[in-house]
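Peer 1: can't give you the sequence, but here's the structure:
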């Protein structure tokens, strides 16, 4: 089996030459495109999630030999969460080679965070099965790049920080209020307000409520000097 030109280009972007091209094809096949004779990437996603977890656990232990489990856990979560996987997928234009069914393609599947994150995990598994753990680790660390070094800032959850800021001043935990929702069902944009009981508030917009809440909390913290 040979790879098409676009898949060869994708292999170049992730820095791995597949001995078994079928693994890459499967990793990029969404369930909406799969069939009895064309397996999808769900099982590879399951495996890739675990490979990614081990790579990041090793990397974090090596990068900070004095960190406690309590310090490492939020850093780990920031590196392996679906949003981070999707960000990496966008950087290598994984969406451009993702194999989707017609309905999923028409609904904007190539841009969906969950689909991109899942496929990125499946690609990690494909490299692992094709060439072993060392090859998978090398690719992950190369694609994740400086995220491992700068994860401390990303791991500091803005909602948690805002709640701690409020509690330290005898205030109730902040409230998150959905102020609006725009766009089609397959690609909504949420406007969320983070509000403290002293009336201080900031809003933010994002493609998911979770991200919008975090952005609103960060905006409010920044303004308050927290």
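Peer 2: Looks like it arrived, so ask away. Computed from a predicted model, the values in this text were never measured in an experiment.

Peer 1: C-alpha only now, for contacts and for neighbours.
Peer 2: Fine.

Peer 1: which residues in the chain form strands?
Peer 2: All strands of the chain, identified by DSSP state E, fall at 175-182, 189-195, 201-206.

Peer 1: Let me know which of those is the nearest to residue 36.
Peer 2: Among the strands of the chain, the nearest to residue 36 by C-alpha to C-alpha is strand 189-195 (35.9 Å).

Peer 1: Kindly reformat the strands of the chain as TSV containing distance to residue 22.
Peer 2: Formatted as TSV, the strands of the chain follow (distance: least, C-alpha to C-alpha, whole Å):
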stretch	distance to residue 22
strand 175-182	40
strand 189-195	36
strand 201-206	36
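
Peer 1: what about versus this one:
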């Protein structure tokens, strides 16, 4: 994308998000997928994986702080379930689609051709990277206001219904603690594909014994699928 067009796009996104960056390079980095950076190695372009790592922690803290204060009588287990519901990959991807974040991503040709702009794992990661960039640019309080503005409706719904998106890992952990007191472990058994398009194969082990397998474009996605398979084998209803 030409520089002038990219700058216009970044201005448009900032206006839509109602968040103006002091350092626009942070925003651009948050929206640069590793596949695009790999295709432009000579420019030493920075992609969004480090920002995603930071944003994941900032997001969890922002939501935790908010629900801790909003629901002072909820026990730890309820708070954990609410947080897990609104920060899971499916929920974040839906929010990213609502704000049309995919329209602003810089993707490599392979990801572009295979629908990466609408892929949940890429969108969720980009949203976390955006939150990380916002934190570096303006600090925690400003980014928390942004996060809650995006997620407040989902948080309230989750507090009423318990789950908007099924977090199979949390559900499995609760089931094991309630019924078996067993330990659960997730183990990567295989990674395939280039760095910008990795696929993960995960084993779900209960007391070191294999109970389920999962496959996905992120470790989170693969672990969720492995946990779901275990729950199905245990006869736990998907509800």
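Peer 2: That came through fine. If you're wondering where the values come from, they're calculated on a predicted model, not measured in any experiment.

Peer 1: Which stretch among the strands of the first structure is buried most, on average?
Peer 2: Sort the strands of the first structure by mean neighbour count, taking mean count of other C-alpha atoms under 10 Å, and strand 189-195 sits at the top with a mean of 23.

Peer 1: tell me how far that one is from the chain's mean position?
Peer 2: Offset of strand 189-195 of the first structure from its chain centre (C-alpha atoms, centre = their mean, to the nearest Å): 21 Å.

Peer 1: what's it packed up against?
Peer 2: strand 175-182, strand 201-206, helix 209-224 (3 or more C-alpha pairs under 8 Å, 6 or more residues apart in numbering; DSSP states H and E).

Peer 1: quick one: what's aligned to residue 129 of the second structure in the first structure?
Peer 2: Here residue 129 of the second structure is matched to residue 122 in the first structure, going by TM-score structural alignment.

Peer 1: matching residues in the second structure for stretch 5-18 of the first structure?
Peer 2: Mapping stretch 5-18 of the first structure onto the second structure (TM-score structural alignment) gives residues 8-21.

Peer 1: Would you tell me which of the strands of the first structure gets closest to residue 139 of the first structure?
Peer 2: Nearest of the strands of the first structure to residue 139 of the first structure, taken as C-alpha to C-alpha: strand 201-206 at 29.4 Å.

Peer 1: Any chance you could list what contacts that closest one?
Peer 2: Around strand 201-206 of the first structure, the neighbours that count as contacts under C-alpha atoms under 8 Å, 6 or more residues apart in numbering are 189-195, 212-213, 215-217, 219-220.

Peer 1: try 7 Å this time
Peer 2: Under the contact criterion C-alpha atoms under 7 Å, 6 or more residues apart in numbering, strand 201-206 of the first structure has outside partners 189-195, 212, 215-216, 219-220.

Peer 1: can you state the direction angle for that strand and helix 209-224?
Peer 2: Orientation of strand 201-206 of the first structure against helix 209-224 (axes from the mean of the first three to the mean of the last three C-alpha atoms, to 10 degrees) gives an angle of 140 degrees.

Peer 1: Quick one: work out the angle between strand 201-206 of the first structure and strand 189-195.
Peer 2: Going by the same axes, to 10 degrees, strand 201-206 of the first structure makes 160 degrees with strand 189-195.

Peer 1: Work out the gap between strand 201-206 of the first structure and the centre of the chain.
Peer 2: What separates the centre of strand 201-206 of the first structure from the centre of its chain is 21 Å, taken as C-alpha atoms, centre = their mean.

Peer 1: again, but for stretch 170-184 of the second structure
Peer 2: 24 Å.

Peer 1: in it, what counts as buried?
Peer 2: Residues 170-173, 175-176, 184 are the ones in stretch 170-184 of the second structure that count as buried (16 or more other C-alpha atoms under 10 Å).

Peer 1: could I get those as CSV with distance to residue 16 of the second structure?
Peer 2: Shown next, in CSV, are those (distance: C-alpha to C-alpha, whole Å):
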residue, distance to residue 16 of the second structure
170, 34
171, 36
172, 39
173, 39
175, 42
176, 44
184, 42
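
Peer 1: Per the alignment, residue 111 of the first structure pairs with which residue of the second structure?
Peer 2: So, by TM-score structural alignment, residue 111 of the first structure is matched to residue 118.

Peer 1: list the contacts for that match?
Peer 2: Going by C-alpha under 7 Å, 6+ apart, residue 118 of the second structure touches residue 102.
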